[in-house]
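In: Predicted model, plus sequence, below.
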Amino acid sequence: MTSEQPTPHSAIDSVLGILEIEQDPASPDVFSGDSLPQPNGRVFGGQVLAQSLLAAGRTVEDGRLPHSLHGYFLRAGDVREPITFAVERLRDGRSFSARRTHALQGGAPILSMITSFQEDQPGIDYADEMPADVPEPEDVTSALDLLSGIDHPVAKFWTQEAAFDVRHVGGSIYLGPAPSHQGQQMVWFRSRGPLPDDQLLHRALLAYACDQVMLEPILRRSGQSWVTPGLSIASLDHAMWWHRDVRVDDWLLYVQSSPSAQGGRGLGAARVFTREGVLVASVAQEGMVRLPA
């Protein structure tokens, strides 16, 4: 059982503020935004995913929500420099719309992404079930509790600036490798404050949040952790499918795995369930994972 940390609305408010991208008055398909500070000075991948999704969504007619995105992280972004989001309108059909978004710094893309949007329509409806006997999030240790007493700049950053409460079922790999080398993990998370009733925003925030943990199953399966000396890790691409409406200010469960790693790359996969067991999204991400020779 873990104690509930105070909820600093400023952390989630900072994320909401950074997601308020500005439209260019002269070019309605061009937007600009800034970045949240990061300990390494690089733009957080989840942030640029969410911003790019929101930019694309601003060019789509009301009533069409994103159901999938496929993106590539092409360069490391600099948190000190603004980001330009250039949206290309690929197609507007009777039910679907497709958009390509380039996130640019210095005229070069740091992310290139295609998103598909769809009107709400009836059809076949089924889903996998959430694993049974998962501990409730209140009974799982929060990363805020785990890291709050550590006198280290990165630990202080993630406890003071974290917009999401993240809770690893069976223990995290923040401070060392897992006891067994398995590529499966389950993680509860939710925002550290209430959010507006805006489904596009909630889907963007789900993309934002998932980039924090998508590559962790690779580290688990290979017997590594976030503190492995000389570890070099970075997201290469990201694919995401939203199956149903989602709220990230309610508890969500990531059920994760890593089917393969080779050539300095590893693949992470996840299914995202509501607390009630409804499958709301599926995610896949490949990352560069390198260790000292």
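Out: Nice, thanks for sending it over.
In: Please count neighbours and contacts with C-alpha atoms only from this point.
Out: Will do.
In: And the strands in this structure, which stretches?
Out: Counting by DSSP state E, the chain has strands at residues 22-24, 27-33, 64-73, 83-92, 96-105, 108-119, 164-169, 185-191, 232-242, 252-262, 265-274, 279-290.
In: among those strands, which is nearest residue 205?
Out: strand 185-191 (8.9 Å; C-alpha to C-alpha).
In: now the angle from the closest one to strand 164-169?
Out: Put simply, strand 185-191 runs at 160 degrees to strand 164-169, going by axes from the mean of the first three to the mean of the last three C-alpha atoms, to 10 degrees.
In: Mind giving me the packing neighbours of strand 185-191?
Out: strand 164-169, strand 252-262 (3 or more C-alpha pairs under 8 Å, 6 or more residues apart in numbering; DSSP states H and E).
In: Highest mean neighbour count out of the ones you listed?
Out: strand 164-169 (a mean of 23; mean count of other C-alpha atoms under 10 Å).
In: Give me the contacts around it.
Out: With C-alpha atoms under 8 Å, 6 or more residues apart in numbering as the test, strand 164-169 has contacts from 12, 134-135, 137, 140-144, 185-192, 209.
In: and if we set it to 7 Å?
Out: By C-alpha atoms under 7 Å, 6 or more residues apart in numbering, the surrounding residues in contact with strand 164-169 are 137, 140, 141, 142, 143, 186, 187, 188, 189, 190, 191, 192.
In: could you give the angle of that strand to strand 252-262?
Out: Going by the same axes, to 10 degrees, strand 164-169 makes 70 degrees with strand 252-262.
In: How about the spatially most central residue of the chain: what's its closest non-neighbour residue?
Out: When the chain is reduced to its mean C-alpha position, the closest residue under C-alpha atoms, centre = their mean turns out to be residue 210, at 2.7 Å. Excluding the flanking residues, the one nearest residue 210 by C-alpha to C-alpha, 6 or more residues apart in numbering is residue 46, at 7.1 Å.
In: Check whether the one you found really touches residue 209, as I assumed.
Out: Yes - under the criterion of C-alpha atoms under 7 Å, residue 46 makes contact with residue 209 at 6.4 Å.
In: I'd say residue 83 and residue 32 touch.
Out: Yes - the criterion here is C-alpha under 7 Å, and residue 83 meets it with residue 32 at 5.6 Å.
In: higher neighbour count, the two?
Out: residue 83 (27 against 19; other C-alpha atoms under 10 Å).
In: for comparison:
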Amino acid sequence: MHQALQSLLDLLDLERIEEDMFRGQSRSAFVPRVFGGQVAAQALVAAGRTVPADRPAHSLHSYFLRTGDPGAPIVYNVDRIRDGRSFTTRRVVAVQHGKPIFHLSASFQAYEEGMEHQAPMPEAPDPETLPTAEEALPRYREVFTEPRVVESMLATRASVDLRYVDEPPWGSVGTPREPRSQVWFRTRGKLDGPVDDPLLHVCLATYVSDMTLLDSVLLAHGRGGWAVGDVVGASLDHAMWFHRPFRADEWLLYDQESPSASGGRGLGQARIYTQDGRLAISVIQEGVVRVPR
């Protein structure tokens, strides 16, 4: 297993300090805040560990309340809202320095048969034909505000093989484009043996889902984002629906678009497909998107 992937798995392996209380650590970061995808994934791990294994997660709804401190542990308090015949609901509050920084509600469902339909998978090139982050990011070093931006992005994505289908926002600064972006992603290594847990695959997809969703907002305005210093942004809320089983260690297409930006906020919505065309996840996120003055 890739060392960076093992490091991420260790990050998601929370310490249980009480029956419904867990403690997580953060990875070192170049930016002075905890990556939002990490907090969301850890909160879902905490919720899932209080739910029977035969009830996979089918949705989550969350709010980012305060900036997380990467130098301090995060405590996740789980509230067992409901245990029904088909559905189980959990609420999780992430606390740091005595204050809540993140709130998540998650729902889990026992498997059952039902009606079936889905939106068709959009066209996209074979992910193996696209450049890796290690090949692509250094090309933009002169565009970024600081040289360490490349290292920061590579460190954040070291556990995940994430490949852009088209130019990322910082590759076309000053040229507005259609507010749509596609990336392929999978973990850097197979999840075999004891770590091959359906909850873990869902939590890893949650981790990645916060990396690029607001790119489509930036594309509509020809902005490059924090990497080039022309936008100040942060995630506000994040929602996901898990429709069908998938594996985070196999290629997933993240098809993203932005229907709206206003009031200093931008909305991103997306669908995540397996490589064979099954719609696995729907995602919606709103974030702060401000132009510096």
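Out: Perfect, I can see it now. The shown structure was predicted, so the numbers you read here are calculated from the model rather than taken from an experiment.
In: hmm, back to that, now distance to residue 16 of the first structure too, for the helices and strands packed on strand 185-191 of the first structure, in TSV please.
Out: Shown next, in TSV, are those (distance: least, C-alpha to C-alpha, whole Å):
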stretch	distance to residue 16 of the first structure
strand 164-169	12
strand 252-262	19
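In: Those: which one's closest to residue 69 of the first structure?
Out: Of those, nearest to residue 69 of the first structure by C-alpha to C-alpha is strand 252-262, at 18.3 Å.
In: circling back to that earlier point, want to throw the strands of the first structure into a markdown table with distance to residue 205 of the first structure?
Out: Supplementary listing: the strands of the first structure in a markdown table, determined by distance: least, C-alpha to C-alpha, whole Å:
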| stretch | distance to residue 205 of the first structure |
| --- | --- |
| strand 22-24 | 18 |
| strand 27-33 | 16 |
| strand 64-73 | 13 |
| strand 83-92 | 17 |
| strand 96-105 | 17 |
| strand 108-119 | 15 |
| strand 164-169 | 10 |
| strand 185-191 | 9 |
| strand 232-242 | 12 |
| strand 252-262 | 12 |
| strand 265-274 | 13 |
| strand 279-290 | 12 |
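In: if I look at the closest residue to residue 208 of the second structure other than its chain neighbours, how far off is residue 285 of the second structure?
Out: Take residue 208 of the second structure and drop its neighbours on the chain: the residue closest to it by C-alpha to C-alpha, 6+ apart is residue 37, 6.4 Å away. As judged by C-alpha to C-alpha, to the nearest Å, residue 37 of the second structure and residue 285 of the second structure stand 12 Å apart.
In: Looking at these two, which is more packed in?
Out: Taking other C-alpha under 10 Å, residue 37 of the second structure and residue 285 do not tie; residue 285 has more neighbours (23 against 20).
In: which non-adjacent residue is nearest the more buried one?
Out: Residue 285 of the second structure sits nearest to residue 238 (C-alpha to C-alpha, 6+ apart), 4.4 Å away.
In: What is the burial count for the one you found?
Out: By other C-alpha under 10 Å, neighbour count at residue 238 of the second structure equals 24.
In: Surely it and residue 284 touch.
Out: Yes - assessed by C-alpha under 7 Å, residue 238 of the second structure is found in contact with residue 284 at 6.0 Å.
In: Let me see the contact set for the equivalent of residue 129 of the first structure over in the second structure.
Out: Residue correspondence to the second structure (TM-score structural alignment): residue 129 of the first structure is matched to residue 120. With C-alpha under 7 Å, 6+ apart as the criterion, no residue contacts residue 120 of the second structure.
In: returning to that earlier point: closest one of the contacts of strand 164-169 of the first structure to residue 266 of the first structure?
Out: Using C-alpha to C-alpha, those come closest to residue 266 of the first structure at residue 186, 18.0 Å.
In: okay, now that closest one: neighbour count?
Out: 21.
In: Tell me the counterpart of it in the second structure.
Out: For residue 186 of the first structure, the residue aligned by TM-score structural alignment is residue 182.
In: which ones are touching its match?
Out: Residue 182 of the second structure neighbours (C-alpha under 7 Å, 6+ apart): 164, 165, 254, 255, 256.
In: If we use 10 Å, what do you get?
Out: 122, 124, 163-168, 212-213, 215-216, 253-257, 270-272 (C-alpha atoms under 10 Å, 6 or more residues apart in numbering).
In: One more: residue 249 of the first structure?
Out: Counting by C-alpha under 10 Å, 6+ apart, residue 249 of the first structure has contacts 164, 165, 189, 190, 191, 192, 193, 194, 195, 196, 202, 205.
In: Kindly provide the distance from it to residue 243 of the first structure.
Out: Applying C-alpha to C-alpha to residue 249 of the first structure and residue 243 of the first structure gives a distance of 18 Å.
In: One more: residue 257 of the first structure?
Out: Residue 257 of the first structure is 19 Å from residue 243 of the first structure, by C-alpha to C-alpha.
In: so what's in contact with residue 238 and residue 284 of the second structure at the same time?
Out: Shared contacts of residue 238 of the second structure and residue 284 (C-alpha under 10 Å, 6+ apart): 61, 209, 268, 269.
In: of these, closest to residue 225 of the second structure?
Out: residue 268 (14.4 Å).
In: Nearest residue to the closest one in space, ignoring adjacent ones along the chain?
Out: Per C-alpha to C-alpha, 6+ apart, closest to residue 268 of the second structure is residue 258, 4.5 Å.
In: Over to residue 291 of the first structure?
Out: Setting aside the residues directly before and after it, residue 291 of the first structure is nearest to residue 231 in space (C-alpha to C-alpha, 6+ apart), at 5.1 Å.
In: With residue 70 of the first structure instead?
Out: Residue 70 of the first structure sits nearest to residue 239 (C-alpha to C-alpha, 6+ apart), 4.5 Å away.
In: Residue 253 of the second structure too?
Out: Here the residue nearest residue 253 of the second structure, using C-alpha to C-alpha, 6+ apart, is residue 184, at 4.6 Å.
In: Same question for residue 30 of the first structure.
Out: In space, residue 30 of the first structure is closest to residue 86, 4.6 Å off (C-alpha to C-alpha, 6+ apart).
In: list the contacts for that neighbour?
Out: Residues in contact with residue 86 of the first structure, defined by C-alpha under 10 Å, 6+ apart, are 27-32, 52, 55-56, 100-104, 109, 112.
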